[in-house]
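*Asks:* Prediction below, plus the sequence it came from.
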Amino acid sequence: MEQAVLEMVGISKEFPGVKALDGVSIHVKRSEILALLGENGAGKSTLMKVLAGVHQPSSGQIKINGKEVSIHGPKHSQELGISIIYQEFNLVPHMSVAENIFLGREPRLITGVIDRRRLRDETRQWLEKVGLTALSPDTLLANLSIAEQQLVEIAKALSFESNIIIMDEPTATLNEEETEKLLNIMRDLKKQGFGVIFITHRLEEVEEVADRISVLRDGKYIGSESIKNITRHQMVTMMVGRELTDLFPKLQGPYEEPALTVERLSVREYLHDINFTIKKGEILGIAGLMGSGKTPLSKALFGLYPHKEGTIKVGGKTVNTPREAIDAGIALVTDDRKDEGLVLGMSVYENLLLPSYRRISSFGVLHKRNKEKIVDRWIKALNIKVHHSSVEVGTLSGGNQQKVVLGKWLQMDPDVLILNEPTRGIDIGAKAEIYQIMKELAEQGIAIILISSDMPELLGLSHRILVMSEGTITAELDKEHFDQETIFQYAAGGELHV
């Protein structure tokens, strides 16, 4: 066998009361893309932090190009040729692209002053490798799109002249076009001889670019397989340890009674003449490319964006503000659970109760027994994996954090639930649980607006799909007319189709 550029052999890592890794072994060769798979909490991030020098292993060996090494910290990891691109970017918004790429390593003149010309020239070389040829090195990072910032992160990683590139959920915030561009860059890195470790929950991307998979579950190594010799179904079974037969549950038909009606809604430059009705018990999918107006629509329906024209009505109540939305029975699960959906430094208990303090207080007094009853109910109902409700919500896995966001709104007994990217960045097992919760909520008569860039999710869960482009609805499709090509056609600006 060709010598691996990286081997991690028998890696274990223990924290007080927790064995996060238990004898894990993986390897990656030059010119190979290894997909590291597993549910949230499987140990992937801990293993990568060991590789990055953030954590010291309790036991085990790390070999680079066949030579055993001890990694003493993040800087030492980089010196050994390892670069990790985390899901949360390690960039400084108020600095330029060049300053971000060479932060702390700026080329200097003999006088000690930064050599600006050389800094720009070297930055252009690395930007060219990731396809950002038109981008000026002097551009402020804050002025870039998320996709461009992602590519700057990759350029920064390459500038360390690494042999091993680890990408942690690199496509989680990208649209379809941007994702394809990033996958092509991964293919180019492979051709240039890099060993790439690709961490993702999107198995269609694994099938597209990976050469091999390795699977972790509950901190243990489960197995590896060539991508040519394994099906997507087999990957899922390895990850969750059980058969997931019907990922998308069978839905009942919606009720006849309307839950929410939107007429001629326009919001500044975001939305133009939006009209639709959703029935009780219906799951209405909203499709569209990035910038199509999906997220502004979710915020406008919740009263966060004042509308200059049109009306939003729930059961005869008109919605103009978030308080009116909550009182009318609208709940919003945003696409950014960490910044908008949760207060990460607060406990699961406090987050679950956030929207309901006004409702559950009696003359301004909150009764402990009532609060505990609500919290216990939703931890059990949503199967939130937490040993105690006092734990900080920021320490939970992505799937469990999303369930906390769901729980905090469901205990308000909403009539309309808006879910914006509800399964972004969570594993297949947690997805299946959330899909089942959605089915049960719809059967109870709750109207669900599902905004998602995951096409199988939209097709598998929706009764109807509205397609948006440039702030307008370009198509309304029923289940008999669902297919990816048709949706993309209208998302790219096709004519209105009902």
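*Replies:* On my side now, so go ahead. Numbering: from 1, shown residues only.

*Asks:* make it CA atoms for all contacts and neighbour counts henceforth
*Replies:* Noted.

*Asks:* list the contacts for the nearest residue to G345 once chain neighbours are set aside?
*Replies:* Leaving aside its chain neighbours, G345 sits nearest to E392 (5.9 Å; criterion: C-alpha to C-alpha, 6 or more residues apart in numbering). Applying C-alpha atoms under 8 Å, 6 or more residues apart in numbering, we find E392 in contact with 344-348.

*Asks:* quick one: Y357 from G394, how far?
*Replies:* 21 Å (C-alpha to C-alpha, to the nearest Å).

*Asks:* again but with M412, I slipped
*Replies:* When M412 is compared with G394 (using C-alpha to C-alpha), they lie 22 Å apart.

*Asks:* where do the helices sit along the stretch 351-498 of the chain?
*Replies:* Assigned by DSSP state H, counting those that start in this stretch, the helices in the stretch 351-498 of the chain fall at 357-360, 368-381, 398-410, 428-443, 455-461, 484-491.

*Asks:* right, and the ones you listed - which one's nearest E169?
*Replies:* Proximity to E169 (C-alpha to C-alpha) singles out helix 398-410 among the helices of the stretch 351-498 of the chain, at 12.0 Å.

*Asks:* put this beside the first:
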Amino acid sequence: MSDYILEMNRISKEFTGVKALSDVTFKVERGEIHCLIGENGAGKSTLMKVLSGVYPHGTYSGDIVFEGSVQNFGKISDSVKTGIAIIYQELALFPDLTVYENIFAGNEVKRGALVDWNQTIVQAKQMLQKVKLNVNPETLIKELGVGKQQLVEIAKALSKNVKLLILDEPTAALNENDSENLLELLRELKNQGITCIMISHKLKEVIAIADKATVLRDGRTICTLDASKGEISESIIIKNMVGREIDDIYPKRANKAIGKTILEVKKWSAHDPQLGRQVVKEVNLHVKKGEIVGIAGLMGSGRTELALSIFGNPKSYKLQGELLLDGIPRTIKHPSEAIKAGIAYVTEDRKGDGLFLIQDIKSNVTAANLRAISSSGVINVNEEVKVANQYKNNLNVKAPSVEQIVGNLSGGNQQKVSLGKWLFVGPKLLILDEPTRGIDVGAKFEIYTIMNKLIDEGMSIIMISSELGEVLGMSDRIYVMAEGRIKGELSIDEADQEKIMQYATQ
């Protein structure tokens, strides 16, 4: 007989008439790693917020049964006291406090009425050992990388005697080594009797770690897959996530009509005065009309710095070298000049740099080209709505209307709005920096299809991506960067993952 630590029965949740969850059933056995998967907007995070008390009892219907008892969590602290801890993608740490202060924030070790700081440090060291993080507990959080901060979050959860640990996209911002270390830690926690729920878009990670995986689609439970029965495979997961089979996640273009060179940089270097060093070193690169040029490389290789230096240099690097557009030497000193020259840049950080999250879709879509919908400095609201609806429909943004606040959209739909914003400026060259980071396989397919359509219409694309499958699946030609330099150039016919990694690690 199954020993369920958690049962969520017939959970339904609405937001202003929109049903986010509909009769969801979700069961987790004690001591297992259970992945919760689905497209953006499927209801995964909403379900976990119901479980953790972010959405309190009374705001949803259905029952939460934890360790055999029905729970009516009114706030997050109620679920924490019961032994449930949730770690979100955006880490909830205090950057200017120490590691030990963060681990026991709100759960202070006290002697009488006073905090016992010596004992706090001792216990913090014990928690750090559990998560295999070798740092001084007196280190400030802001001095740690994202991977180590993630481990501090887990140590914080363990300090509260957690029984069920929930991780929402825990590896989204981590490199491959940090991601693998985190997955190995979850396996060790499982051996210690801690049950884990992990939300992830990375199917390889799900396949590698999940004992079971539950798929949500459109706010409903579709199925629960069991690894012991061989049910957790990429094809089965995708079919259940999107409701159809995606035989080729990277759609092919029927006709490749590659034309003349539209962008070329020669001996292009960028010096970052804040870091006091060169971040781009004597790069030679060109892009032709109707071509997708992939730029691969490890984190810190200089890919984003190269893109920013081309797109009007917003970081104020000291630049050297030559930039040519349509064969004509150009000096572009500001992003506004890059836009006028026909260059657009979709940032890797859509939430931090790419979008105004508190504003609606129409305001975001038109933000980079307000002159096109203005007269005498006054925005034509009717024209703004018309333009926004055009991109909403063309890019298949799933939202009730263009009045929808962008911060309330799923990651995939936010990315489409960010893309629409830059397409509205009418670029000849579109730079996409990590275009599918943090979005699900169905939304990725839609982004790839949009890219192919843009190329067919005569646009050119530079695509920066950390996913080698994506680089190989979508590019016509690939540059590989390491330490700020181009280490290799590969045609798509000769490229493979091994060659890319050889260049990337030189």
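*Replies:* Structure received. The structure displayed is predicted, hence computed values, not measured ones.

*Asks:* I'd like the TM-score for the two structures, please.
*Replies:* For this chain pair, the superposition-based TM-score is 0.96 by TM-score structural alignment, normalised by the length of the first structure; 491 aligned residues with a C-alpha RMSD of 1.5 Å.

*Asks:* related to what we said a few turns ago, got a winner among the contacts of E392 of the first structure for most neighbours?
*Replies:* In terms of neighbours by other C-alpha atoms under 10 Å, those top out with V348 at 29 neighbours.

*Asks:* ok, now which ones touch the residue mapped onto it from the second structure?
*Replies:* Residue pairing (TM-score structural alignment): V348 of the first structure is matched to I361 of the second structure. Shown in contact with I361 of the second structure (C-alpha under 8 Å, 6+ apart): 388, 402-406, 417.

*Asks:* Selection in PyMOL covering whichever of those are buried, please.
*Replies:* A single PyMOL command suffices to select whichever of those are buried according to 16 or more other C-alpha atoms under 10 Å:
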select buried, resi 388+402+405+406+417
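
*Asks:* List which of the contacts of I361 of the second structure are still in contact in the first structure.
*Replies:* Compared against the first structure with both residues aligned by TM-score structural alignment, their matches' C-alpha atoms under 8 Å, these retain 402-406, 417.

*Asks:* From E467 of the second structure, how far out is the aligned partner of S469 of the first structure in the second structure?
*Replies:* Using TM-score structural alignment, the equivalent of S469 of the first structure in the second structure is A482. A482 of the second structure sits 15 Å away from E467 of the second structure, going by C-alpha to C-alpha.

*Asks:* more neighbours, those two?
*Replies:* A482 (22 against 15).

*Asks:* Make sure that one is actually in contact with I500.
*Replies:* No. With contact defined as C-alpha atoms under 8 Å, A482 of the second structure does not count as touching I500 (10.7 Å).

*Asks:* what's the overlap in contacts for these two?
*Replies:* By C-alpha under 8 Å, 6+ apart, the residues touching both A482 of the second structure and I500 are G297.

*Asks:* contacting residues around the aligned residue in the second structure for P296 of the first structure?
*Replies:* Under the alignment (TM-score structural alignment), P296 of the first structure pairs with E305 of the second structure. Neighbouring residues of E305 of the second structure by C-alpha under 8 Å, 6+ apart: 270, 279-280.

*Asks:* hang on, the earlier thing: of the kept ones among the contacts of I361 of the second structure, which pair is most distant in space?
*Replies:* E403 and V417 (12.5 Å).

*Asks:* now the helices of the stretch 351-498 of the first structure in JSON lines, with distance to G60 of the first structure?
*Replies:* Formatted as JSON lines, these follow (distance: least, C-alpha to C-alpha, whole Å):
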{"stretch": "helix 357-360", "distance to G60 of the first structure": "49"}
{"stretch": "helix 368-381", "distance to G60 of the first structure": "37"}
{"stretch": "helix 398-410", "distance to G60 of the first structure": "28"}
{"stretch": "helix 428-443", "distance to G60 of the first structure": "29"}
{"stretch": "helix 455-461", "distance to G60 of the first structure": "40"}
{"stretch": "helix 484-491", "distance to G60 of the first structure": "46"}
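
*Asks:* Of those helices, flag the one that's most buried.
*Replies:* Of all these, helix 398-410 has the most neighbours on average by mean count of other C-alpha atoms under 10 Å, namely a mean of 23.

*Asks:* correct me, but T224 of the second structure touches A210?
*Replies:* No. Counting by C-alpha under 8 Å, T224 of the second structure does not reach A210; the two are 11.3 Å apart.

*Asks:* who's more crowded, these two?
*Replies:* Counted by other C-alpha under 10 Å, T224 of the second structure and A210 do not tie: A210 has more neighbours, with 23 against 20.

*Asks:* still on that earlier bit, so which of the contacts of I361 of the second structure would you say is closest to I246 of the second structure?
*Replies:* Distances from I246 of the second structure to the contacts of I361 of the second structure, taken as C-alpha to C-alpha, are shortest for V417 (23.8 Å).
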